[in-house]
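Colleague: next come a sequence and a model predicted from it.
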Amino acid sequence: MRVLILQHTKGEHPAAFADHVAAAGDAAHVVHLYLGEGLPDLAPFHAMMVMGGPMDVWEEDAHPWLVPEKRAIAAWVRSGRPYLGICLGHQLLVEAMGGQCAKMAVPEVGVMPMDLTEDGRADPVLSRLPGATDGPVRVMQWHGVEAVRLPADTAPLARNANCPVQAIRVGRRAWGVQFHPEITEDLCAYWMKDPGNRATAIDWLGSAEAADRFAADSEAHVPTALRNSAALYAGLREAALEG
């Protein structure tokens, strides 16, 4: 199986998903949009993954590659092939398919619980998450934008008190998750070494101490995140192999 992965910034790379792709014997083709790499012909690929990034989904003037990316996502999803969007990739799915995202009143940062909806507990991908059927699922959050109007034919799959749209399915085989399941050991620490990321975390959380606690909590969350990302990739892969 061939997986097309769209990456928006150096730090927010496929991480755990790269390991899951390799372990399954699949092949990943990563397009570094932030470096000016163009989108390839979509025909040879069986699944698409779109990663996160610090830019907002509407910042097309600053990041003009967002325009063809949204077109490609819309074409992909309408073709019925499996899609998984992570954080910004979730928001791009919403906007590409006719929904809308907006700034949150209070950004969501930290390792937090979310609950699956009835549709989520029955979903072939989200229902695989550890704890999906019998309690909240713990996930790592770092976002200041949320979906405020969902596209047609969208099922909300997960929610929490901070952000009511944590995961969605558009149509039958396009999924978006607002959280970050891809983190691996030391990835959050790597993100926090970037001065801009650290400044954002301090601003959103209120202090350097809170930002450091967030990094430590995220590191402790890695074993759970690895189970989450493995479950999501297994579901995406199964959907792709169904044809």
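Modeller: Thanks, I have it. None of the values given here were measured: they were computed from a predicted structure.
Colleague: could you use CA atoms for every contact and neighbour count after this?
Modeller: Will do.
Colleague: give me the contact list for the lengthiest strand in the chain.
Modeller: Criterion DSSP state E: the longest strand present in the chain is strand 100-116. The contact list for strand 100-116, computed with CA atoms under 8 Å, 6 or more residues apart in numbering, reads 57, 91, 94-95, 132-133, 135-151, 157-160, 162-163, 166, 201, 204-205, 214, 217-218, 221.
Colleague: what comes up buried for that strand?
Modeller: Within strand 100-116, the residues scored as buried using 16 or more other CA atoms under 10 Å are Gln100, Cys101, Pro107, Glu108, Val109, Gly110, Val111, Met112, Met114, Asp115, Leu116.
Colleague: how about stretch 202-209?
Modeller: Buried residues in stretch 202-209 (16+ other CA under 10 Å): Ile202, Trp204, Leu205.
Colleague: make JSON lines from these and add secondary structure to it.
Modeller: Below are the buried residues of stretch 202-209 laid out as JSON lines (DSSP: H, G, I helix; E, B strand; the rest coil):
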{"residue": "Ile202", "secondary structure": "helix"}
{"residue": "Trp204", "secondary structure": "helix"}
{"residue": "Leu205", "secondary structure": "helix"}
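Colleague: next one for the comparison:
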Amino acid sequence: MTAILVLQHHPDEGLGTLAPLLAARGHAVDLRKLYQGDSLPGSMIAHAALILMGGPMSVYDEAEYPWLAREKSLIRAAARDGCPILGHCLGAQLITVALGGKVESNPSGLELGWWPVSLTAAGQIYWPEMRREFPLFHWHGEHCVTLPAGADVLARNDATPVQAFAIGSQILALQAHPEVTAEQVRQWSSDNAADLTAGGEYVQTVPTMLHALDQACAQLAVTATALYGPWLKQIERQDG
């Protein structure tokens, strides 16, 4: 089975619960840690799919992180060749910009912590077995304001109008972090205290964010399995 290429932008933003999910489905992973200087392939010919993780940088910070420009080129090549692409937070924003959309600071400010999202009509078709509203974990201050051609908004909330979008069955972009573990949430809330003390309508306090955390993350892993399901099925159909 051809490996899935995973691009990681920060040491604290790895695959989380997506790692055992991929392993359980028999998918090998080729992990490239871009923050450590790992190389990017010129095309996706040797990989079955592309997964883009989150990160604290802006999608436009190419001067500080030159690999962002190369990553956008790879996303365009993957999209052109019909390769399945999955993006989380920064990864969703990279998909957006690489394919002609636009990312800006969110007028609602930072969205940090556990906030519910609601499925749109398109989202109910994409995820027919999911509840229409459910909580996800969020950590972002920018959002996708203009989407690429052919994109359908799948989920939204009052803080962020585009919480998820899809382009056909090939591309799935998630603004939130369904992959996070309880350990990651504790780490982020500790390492990013300045963000949490800045305040805002959609910034939770640390006690609220960490309340019943293990139970919340266990449920989040179940939600994540459902969210990833349709996207993973297309890879398995190709392999079959």
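Modeller: Looks like it arrived, so ask away. This one's a predicted model, so the numbers in the text were calculated from it and none came from an experiment.
Colleague: looking at the buried residues of strand 100-116 of the first structure, which is nearest Gly36 of the first structure?
Modeller: For those, the minimum distance to Gly36 of the first structure (CA to CA) is 24.8 Å, reached by Cys101.
Colleague: measure the closest one to Leu92 of the first structure for me?
Modeller: 9 Å (CA to CA, to the nearest Å).
Colleague: kindly report the same for Leu150 of the first structure.
Modeller: From Leu150 of the first structure to Leu92 of the first structure the distance is 12 Å (CA to CA).
Colleague: ditto for Arg128 of the first structure
Modeller: Taking CA to CA, one finds Arg128 of the first structure at 23 Å from Leu92 of the first structure.
Colleague: which one's more surrounded, the two?
Modeller: Leu92 (29 against 21; other CA atoms under 10 Å).
Colleague: out of the contacts of strand 100-116 of the first structure, name the ones that lie in helices.
Modeller: Gln91, Val94, Glu95, Ala201, Trp204, Leu205, Phe214, Asp217, Ser218 (DSSP state H).
Colleague: dump the residue contacts of the residue minimising distance to the centre of the second structure.
Modeller: Nearest residue to the geometric centre of the second structure (CA atoms, centre = their mean): His88, 0.9 Å. The contact partners of His88 of the second structure, by CA under 8 Å, 6+ apart, come to Leu52, Met53, Gly54, Ala173, Leu174, Gln175, Ala176, His177.
Colleague: as JSON lines, those with neighbour count would be great.
Modeller: As requested, the contacts of His88 of the second structure are exported to JSON lines (neighbours: other CA atoms under 10 Å):
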{"residue": "Leu52", "neighbour count": "26"}
{"residue": "Met53", "neighbour count": "23"}
{"residue": "Gly54", "neighbour count": "27"}
{"residue": "Ala173", "neighbour count": "28"}
{"residue": "Leu174", "neighbour count": "25"}
{"residue": "Gln175", "neighbour count": "28"}
{"residue": "Ala176", "neighbour count": "28"}
{"residue": "His177", "neighbour count": "22"}
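Colleague: narrow the residues you listed to those in strands?
Modeller: Those of the contacts of His88 of the second structure lying in strands (DSSP E): Leu52, Ala173, Leu174.
Colleague: go ahead and confirm the last one touches Leu94.
Modeller: When you say that, I think you mean Leu174 of the second structure. No: shown here, Leu174 of the second structure and Leu94 do not form a contact pair, counting by CA atoms under 8 Å, at 11.2 Å.
Colleague: nothing else from me, thank you.
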